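Participant: Pasted the sequence and its predicted model underneath.
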Amino acid sequence: MKLPIIAYGDPVLKRKAEEIDQDYPNLGELVENMFETMYGAHGVGIAAPQVGLSIRLFVIDADPFADDDEPDLKGFKKVFINAQIVDEEGEKWAFNEGCLSIPDIREDIERHETIHIRYYDENWTLHEESYSGVAARVIQHEYDHIEGKLFTDRIGVLRKALIKSKLDAISKGQVKVDYKMKFPNTKIKKR
């Protein structure tokens, strides 16, 4: 089932998410719904806060980024539960990012080249892994969501001031999207 995506301005997107345990109700169904929601919105990742749940869960499928430069992203589909980035290293590099909760806004965001992360998968198997390049970037973007951060928090004050009216419009539902969204400053759900 496709879930409505929470738009910029909703407090759930700025709250640090809580860890869950294996008894979290209907977790398997939630993971399936998150993937369906992400695919329906043409995304490569989505975090639980983006569907209104302040829990440490996100899913990614970086397959659309698989090409000659990033062949390891072919079939790179993962579930991250209670993730903790243990370390970030390497040069920071800019990449143009967008977000399903902030449609029609894209910005160059600098992030570390490599991350080391500890997380559980959907079968509650513990993983400690390292990722670099675009895989690290997608994970860092979704990880920010469970930490209560948005990519717009990583841009300069001047740049943020320049897009403030667009951000305000999004929170009011004054944006065209081809997926279900829930806007904080209106009672309307849009499709």
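Facilitator: Nice, thanks for sending it over.

Participant: make it CA atoms for all contacts and neighbour counts henceforth
Facilitator: Will do.

Participant: How far does stretch 12-20 sit from its chain's centre?
Facilitator: The chain centre lies 12 Å from the centre of stretch 12-20; the measure is CA atoms, centre = their mean, to the nearest Å.

Participant: got the end-to-end distance for that stretch?
Facilitator: 16 Å (CA to CA, to the nearest Å).

Participant: Would you mark the buried spots in it?
Facilitator: 12-17 (16 or more other CA atoms under 10 Å).

Participant: quick check, nearest of the residues you listed to residue 46?
Facilitator: Nearest to residue 46 among the buried residues of stretch 12-20: residue 13, at 11.9 Å, using CA to CA.

Participant: Over to the closest one. Which of the three states is it?
Facilitator: helix (DSSP: H, G, I helix; E, B strand; the rest coil).

Participant: I'd say it and residue 47 touch.
Facilitator: No. Taking contacts as CA atoms under 8 Å, residue 13 lies outside contact range of residue 47: 9.7 Å.

Participant: then this one, side by side with the first:
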Amino acid sequence: MAILPILEVPDPRLRRISEPVVEITEDIRALIVDMFETMYDAPGIGLAAAQVDVPIRLLVMDLGDGPEDEEGKGTPNPRVFINPELFDPSEDYSVYNEGCLSVPGQYADVERPATIRATWLDETGAAHDEVLDELTATCLQHEMDHLEGILFIDHLSRLKRDMVLKKLDKARKEKPAKKAAA
């Protein structure tokens, strides 16, 4: 198990279109383990293989929406999506304040279809076909964008995208100064 480096904007590798997974091998399963470890460490709720410089159609998610524990909180619910496809986007849209491990510390409202139907394989090769909504639908659409070389900031107006990128640049410049002061 290893924590993998996450590509960040403006790295051009984030713009590659990912290739389908041809076979679920032990190497793919090891990558899945590393991706979960990387995502939890970041911390995040989703991670596409493209973000860790492996341009294949694979992503992991954990919205913490598993069965409630004794305190009424959702438990971890790790999910693997191999070669996911989306169908039947609803005409209703929802807006979520999205962030991205490849655009660290920056958030913006993004509008996406509220409900989608998705098909995918899990790490065992089992096929799934489900209608997804709420945060699950939003997160899957966000992570699937990475497979097409699209970032959440691409859904923003030019003005909002430029503002997010300027804030990110400012945060990056301040980070070394904070370390030096400490």
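Facilitator: Sure thing, it's come through. Since the structure is predicted, the reported quantities are computational estimates derived from the model, not experimental observations.

Participant: Superposed, how do the two chains score by TM?
Facilitator: In this superposition the chains share a TM-score of 0.84, using TM-score structural alignment, normalised by the length of structure 2; 171 aligned residues with a CA RMSD of 2.5 Å.

Participant: rewinding a little: for residue 13 and residue 47 of structure 1, list the residues in contact with both.
Facilitator: residue 145 (CA atoms under 8 Å, 6 or more residues apart in numbering).

Participant: Strands of structure 1, start to end?
Facilitator: Using DSSP state E, the strands found in structure 1 span residues 5-6, 45-47, 57-61, 77-99, 102-120, 126-132, 181-182, 189-190.

Participant: What distance do you get for the spatially most central residue of structure 1 to residue 57 of structure 1?
Facilitator: For structure 1, the residue nearest the mean C-alpha position is residue 142 (3.3 Å; CA atoms, centre = their mean). Noted for residue 142 of structure 1: a distance of 9 Å to residue 57 of structure 1, by CA to CA.

Participant: Overlap in contacts, those two.
Facilitator: residue 47.

Participant: hang on, the earlier thing: need the strands of structure 1 in JSON lines (columns: distance to residue 34 of structure 1 and mean neighbour count).
Facilitator: Compiled in JSON lines, these are given as follows (distance: least, CA to CA, whole Å; neighbours: other CA atoms under 10 Å):
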{"stretch": "strand 5-6", "distance to residue 34 of structure 1": "10", "mean neighbour count": "26"}
{"stretch": "strand 45-47", "distance to residue 34 of structure 1": "7", "mean neighbour count": "27"}
{"stretch": "strand 57-61", "distance to residue 34 of structure 1": "7", "mean neighbour count": "25"}
{"stretch": "strand 77-99", "distance to residue 34 of structure 1": "10", "mean neighbour count": "16"}
{"stretch": "strand 102-120", "distance to residue 34 of structure 1": "17", "mean neighbour count": "18"}
{"stretch": "strand 126-132", "distance to residue 34 of structure 1": "21", "mean neighbour count": "14"}
{"stretch": "strand 181-182", "distance to residue 34 of structure 1": "14", "mean neighbour count": "23"}
{"stretch": "strand 189-190", "distance to residue 34 of structure 1": "18", "mean neighbour count": "16"}
